[in-house]
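[1] dropping the sequence and predicted coords here.
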Amino acid sequence: MSTDLPSPNAAASDVVLLAQLLAVAERIAHQGDMQAVPELLDMVSEHPESPTLAALAEAFAKLVVQHEVKEFELQCTIDHLQRTKQELELANYDPLTGLANRAIARDRLQQGMEQSRRSNLPLAVFYMDLDRFKWVNDNMGHAAGDELLRQVSQRLRDAVRAVDTVARLEGDEFLCILPDMLTVADAQALAGRLVYNLAQPFALAAGIASIGTSIGIALFPDHADHVDGLIACADAALYQAKNAGRNGWRLYEQPGT
């Protein structure tokens, strides 16, 4: 900040006062001490007759404006980043459960398949559907249905690894993407645990809800070598599980085998 300093002929009292005022201004300018602003304004208002103070007041006004502009620009940047974050979350995550949505699930599945090619370990996809969810929604209310979906989502998160992805596709349909499974038996064991975990009662605000889940399992590269094919195989296995009596899991089987 540039300002005109008082001339050498300024009164000595002005010089002393100016030094005091500049000390306060320095706290504001360099330390960001905006609490000192009222102090400086009071000092200026107490000496309206001083030309030195008039020059200082003008310079200080510029300083305050610059500070406010910088604060405004910073807040605009923060607001923009927050809006961008919210837009990304809406684009990639289910707003009800906080799980990945279909779009990001497909992206994670593609990444997982590429990783599986490098590691030479199988990738498993679980296509899941809740049993008796419609009964809860119809008889206990939509709020209970939403609460149930959130609790189901949390149980799924708790059951899988940090590298795995749990996604909500729509309604009561979920997808689990499990890269680098050591064996097929590991995937089957996890499916069994999920079936058991989701069969335990859920304590909802509207009462206790008991449901189940059916899971279809497809493996990369055994059952398909692309995203759509792998999801379709897991979906077909899900219906095989439902046809077998629900509340269980099935590994995909080729038609006619």
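    The structure has been received and is ready for your questions.
[2] rest of the way, CA atoms for contacts and neighbours
    Will do.
[3] which elements pack onto the helix or strand encompassing residue 144?
    Assigned by DSSP states H and E, residue 144 belongs to helix 142-159. For helix 142-159, the elements it packs on are helix 133-140, strand 165-170, helix 184-199, strand 202-204, judged by 3 or more Cα pairs under 8 Å, 6 or more residues apart in numbering; DSSP states H and E.
[4] the most centrally placed residue in the chain: which element?
    What sits nearest the mean C-alpha location of the chain, by Cα atoms, centre = their mean, is residue 89, with 5.7 Å. Element membership for residue 89 (DSSP H and E) is helix 51-92.
[5] rewinding a little: who are the neighbours in contact with the residue nearest to the centre of the chain?
    Neighbouring residues of residue 89 by Cα atoms under 8 Å, 6 or more residues apart in numbering: there are none.
[6] here comes the other one, which I'd like you to weigh against the first:
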Amino acid sequence: MTAERTTARRGGPGSTRRFLRDLAVIVVVALLASFLIRTFLVRSFFIPSASMEPTLLGEPGHHDRILVDELVPRLVPIRRGDVVVFTDPGGWLGGEQTASATPSTPVAEAADALLSLVGLSTRDSDDHLVKRVIGLPGDHVACCDPLGRVTVDGAPLDEPYTRLPAGTRLESRVPFDVVVRPGDLWVMGDNRWDSADSRYHQGSAEHGGVPTRDVVGRASVVSWPVDRWRWIDDYPATFAGVPSSSR
């Protein structure tokens, strides 16, 4: 009896095999969960330029990182005011001064490789842009009205999230008056006088629009640095005055 108790306390070949089996199951489940999160739920991106300030910082040495909800637009529709991440529709990245998201040291490379397992790497940020959705397919977007505001289907927008140069009230120095094509979005940076967005690509094949199919997801949270943690507001009150018939 004493020998049996000693063997039970110490464990034997069977208990070792069970431990290794359980460990393998845990690792497989963790990797599968990470893959599903990475593929279907959330990704992390690096803000490469100042075009979305003050909402998202992209100045040298002050680059926010954001978490992006990939259920938008796969399962959840895009709304006016959403801040979205999208792949370059063609030639947009050449119009902005951007910083690279590629880690520059071996330690940073190793950390980024680990983060990539759970969808929190920013490795592919260099190929993406982030802007705010102003117009949906079929919307008539224009600027500027007599008070310098953007209008959507004739409704003026009061946009508390934008940055304008001192001494001006114009929400855009580039005039525009377009109807957003089916399947496209009209997007603008919050830093209105320093953003190469839909306004600057009106001569493209999409006439400035971003195809919805190019949208990766909606930016929902500033995740880094710690003192910048916050939800990213879509300002529904700003677009509440847009006629319901156009929603």
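    That came in fine, so what should we check first? A quick note: this is a predicted structure, and the numbers were derived from the prediction, not measured.
[7] next, the TM-score between them, please.
    Here the superposed chains carry a TM-score of 0.31, computed using TM-score structural alignment, normalised by the length of the second structure; 126 aligned residues with a Cα RMSD of 5.7 Å.
[8] I'd like to know how far residue 83 of the second structure sits from residue 111 of the second structure.
    27 Å (Cα to Cα, to the nearest Å).
[9] out of the two, which sits in the more crowded spot?
    Of the pair residue 83 of the second structure and residue 111, residue 83 is the one with more neighbours under other Cα atoms under 10 Å, namely 26 against 13.
[10] next, the angle helix 51-92 makes with the helix or strand containing residue 41 of the first structure.
    Here residue 41 of the first structure sits within helix 37-45, counting by DSSP H and E. Counting by axes from the mean of the first three to the mean of the last three Cα atoms, to 10 degrees, helix 37-45 of the first structure lies at 160 degrees to helix 51-92.
[11] just the buried residues of helix 37-45 of the first structure, please?
    40, 43-44 (16 or more other Cα atoms under 10 Å).
[12] pull the distance from that helix to the chain's centre.
    Here helix 37-45 of the first structure is found 45 Å from its chain centre; the criterion is Cα atoms, centre = their mean, to the nearest Å.
[13] contacts for that helix?
    21, 24-25, 28, 53, 57.
[14] list the buried residues in the helix or strand following the helix holding residue 89 of the first structure.
    Per DSSP H and E, the first helix or strand lying C-terminal to helix 51-92 of the first structure is helix 102-119. Going by neighbour count (16+ other Cα under 10 Å), the buried part of helix 102-119 of the first structure is 102, 104-106, 108-110, 112-113, 115-116.
[15] packing partners of the next helix or strand after helix 102-119 of the first structure?
    As assigned by DSSP H and E, the chain's next helix or strand after helix 102-119 of the first structure is strand 123-131. Judged by 3+ Cα pairs under 8 Å, 6+ apart, the packing partners of strand 123-131 of the first structure are helix 102-119, strand 173-178, strand 212-220, helix 227-243.
[16] which one of the ones you listed lies closest to residue 193 of the first structure?
    strand 212-220 (11.1 Å; Cα to Cα).
[17] chain center to the closest one: distance?
    Using Cα atoms, centre = their mean, the offset of strand 212-220 of the first structure from its chain centre is 27 Å.
[18] got a list of what residue 194 of the first structure touches?
    156, 159 are the contacts of residue 194 of the first structure under Cα under 8 Å, 6+ apart.
[19] please repeat the previous calculation with a cut-off of 10 Å.
    128, 155-156, 159-160, 188, 212-215, 248-249 (Cα atoms under 10 Å, 6 or more residues apart in numbering).
[20] could I get the residues you listed as TSV with distance to residue 176 of the first structure and neighbour count?
    Below are the contacts of residue 194 of the first structure laid out as TSV (distance: Cα to Cα, whole Å; neighbours: other Cα atoms under 10 Å):
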residue	distance to residue 176 of the first structure	neighbour count
128	8	28
155	12	14
156	9	19
159	11	14
160	9	16
188	13	17
212	16	20
213	13	26
214	13	29
215	10	33
248	15	20
249	13	27
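[21] tabulate those (a markdown table), appending distance to residue 178 of the first structure.
    Shown next, in a markdown table, are those (distance: Cα to Cα, whole Å):
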| residue | distance to residue 178 of the first structure |
| --- | --- |
| 128 | 13 |
| 155 | 16 |
| 156 | 12 |
| 159 | 12 |
| 160 | 8 |
| 188 | 12 |
| 212 | 21 |
| 213 | 18 |
| 214 | 17 |
| 215 | 14 |
| 248 | 18 |
| 249 | 16 |
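[22] pretty sure residue 15 of the first structure is touching residue 52, no?
    Yes - counting by Cα atoms under 10 Å, residue 52 is a contact partner of residue 15 of the first structure at 8.2 Å.
[23] more neighbours: which of the two?
    When neighbours are counted by other Cα under 10 Å, residue 15 of the first structure and residue 52 differ, and residue 52 comes out ahead with 21 against 18.
[24] quick one: the more buried one and residue 22 touch, right?
    No - between residue 52 of the first structure and residue 22 there is no contact under Cα under 10 Å: 11.6 Å.
[25] on that earlier part again, same list (the helices and strands packed on strand 123-131 of the first structure) but as JSON lines, adding distance to residue 142 of the first structure.
    As requested, those are arranged in JSON lines below (distance: least, Cα to Cα, whole Å):
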{"stretch": "helix 102-119", "distance to residue 142 of the first structure": "22"}
{"stretch": "strand 173-178", "distance to residue 142 of the first structure": "16"}
{"stretch": "strand 212-220", "distance to residue 142 of the first structure": "18"}
{"stretch": "helix 227-243", "distance to residue 142 of the first structure": "24"}
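[26] could you list the buried residues of the longest helix along the second structure?
    As assigned by DSSP state H, the longest helix anywhere in the second structure is helix 13-36. Within helix 13-36 of the second structure, the residues scored as buried using 16+ other Cα under 10 Å are 34-35.
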